[in-house]
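**Student:** requesting a structural model of the entry that follows:
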Amino acid sequence: MEGGRAWLRRFRSAIVAVMLAASFTPALAVNPDEILADPVLEARARAISAGLRCMVCQNQSIDDSNAELAKDLRLLVRDRLRAGDSDRQVMDYIVSRYGEFVLLKPPLGVNTVLLWGMPAALLVVGGIILFIQVSRRRRVPPAAPLSAEEERQLGEILAQRDDR
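**Tutor:** Purely as a prediction, here's the structure:
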């Protein structure tokens, strides 16, 4: 009985190990019918596809996505390469149709600087405002000590309160 349990435990461990190993392999979604016969063109198509974002998944390249739009984009890239376009021309064509959002790594421009710089700028502005507020609180002079007359009045008020 004990030998059967040990075997079952080893079997489960092996299954888990295989599943983990399978989960770490990249899942390329390029179908065999999409692959170009020319290996040089196919390598160029894969390099271009790796830099294009799937508009459906948004966090995957079109090379990794199974979405229909990603497949259409992969086919479009291959068609443009077969037509003789350079890699730059293919990228420019795709960007002209879908905008810079289709690029996984968009070029540095005014929009991207604003997008990435705004959180840092807001953090700096917030820090300055916080510093000003804290420094204003420190400048408040300490209260002057009570005069003899004020202490007498305070004593009377407290005595009246205690009498109630």
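**Student:** CA atoms for contacts and neighbours, from now on please.
**Tutor:** Noted.
**Student:** spatially central residue in this protein, please.
**Tutor:** With distances taken as C-alpha atoms, centre = their mean, Asn59 lies nearest the centre of the chain, 8.7 Å away.
**Student:** one more to put side by side:
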Amino acid sequence: MAAGLLLAVACAAAAQAQPAGDASPLRFRNEAEEVRFHALTAELRCVMCQNQSLADSNAQIAQDMRREVLALMRQGRTDAEVKRFLVDRYGEFVLYRPEVGARTWLLWFGPGLVLLGGAGLVWHVVRRRAMAPAQDATGPGRRDGDDQGEQEW
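**Tutor:** Next up is the predicted model:
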């Protein structure tokens, strides 16, 4: 009983220790800023949802990231600088289209390499089977003219 009460108090304290983000909608200075913001957040991935863009995600981290993007835009940073800031903080995963580089070449070219490897394997198997000698219709181990053991009447 005392352990349950202690756990409830600890959970309540933890909930108060992490303030919820500002849930109020973002306010844009003008339409150009809003268009740029939406275009930029559509190119960024939510680090929690993984398959949703930053613009589409309702996760708390996505709300925080959207506010960060808007703040960086208002500081006069370019789209590339905003993306670089988020990549430095969250890694290449935050980009839907990461740059081709030493760390991402497998991401870009891996599927093609797997497809080529599979096609090469299929070609090799088909070629090997086509080159194998065809089995005679009389069955394995028996040759035409091999009439030993048969008597003519």
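**Student:** coming back round to it: and the residue nearest to the centre of structure 1, what's its match in structure 2?
**Tutor:** Aligned by TM-score structural alignment, Asn59 of structure 1 pairs with Asn51 of structure 2.
**Student:** could you do Ile35 of structure 1 as well?
**Tutor:** Under TM-score structural alignment, Ile35 of structure 1 pairs with Arg27 in structure 2.
**Student:** what ranges do the helices span in structure 1?
**Tutor:** Using DSSP state H, the helices assigned to structure 1 run over residues 2-23, 39-50, 68-82, 87-98, 110-139, 148-163.
**Student:** adding mean neighbour count and distance to Asn31 of structure 1, write those helices out as a markdown table.
**Tutor:** Formatted as a markdown table, those follow (neighbours: other C-alpha atoms under 10 Å; distance: least, C-alpha to C-alpha, whole Å):
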| stretch | mean neighbour count | distance to Asn31 of structure 1 |
| --- | --- | --- |
| helix 2-23 | 11 | 19 |
| helix 39-50 | 17 | 12 |
| helix 68-82 | 18 | 9 |
| helix 87-98 | 15 | 20 |
| helix 110-139 | 11 | 34 |
| helix 148-163 | 10 | 88 |
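**Student:** please name whichever of those helices is nearest to Leu104 of structure 1.
**Tutor:** Leu104 of structure 1 lies closest to helix 39-50 among those, at 8.3 Å (C-alpha to C-alpha).
**Student:** distance check, the alignment partner in structure 1 of Trp123 of structure 2 against Val140 of structure 1.
**Tutor:** The alignment partner of Trp123 of structure 2 in structure 1, by TM-score structural alignment, is Ile128. Distance of Ile128 of structure 1 to Val140 of structure 1, given as C-alpha to C-alpha, to the nearest Å: 19 Å.
**Student:** burial measure for Glu34 of structure 1, as a count.
**Tutor:** By other C-alpha atoms under 10 Å, 12 other residues sit near Glu34 of structure 1.
**Student:** could you check the distance from the match of Ile35 of structure 1 over to Thr41 of structure 2?
**Tutor:** Distance of Arg27 of structure 2 to Thr41 of structure 2, given as C-alpha to C-alpha: 15 Å.
**Student:** and what of Asn58 of structure 2?
**Tutor:** When distance is defined by C-alpha to C-alpha, Asn58 of structure 2 is 13 Å away from Thr41 of structure 2.
**Student:** re the thing from before, let's have the helices of structure 1 in CSV, adding distance to Leu104 of structure 1.
**Tutor:** Below are these laid out as CSV (distance: least, C-alpha to C-alpha, whole Å):
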stretch, distance to Leu104 of structure 1
helix 2-23, 23
helix 39-50, 8
helix 68-82, 13
helix 87-98, 11
helix 110-139, 12
helix 148-163, 72
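**Student:** what about Phe28 of structure 2, distance to Val82 of structure 2?
**Tutor:** The gap separating Phe28 of structure 2 from Val82 of structure 2 is 17 Å, by C-alpha to C-alpha.
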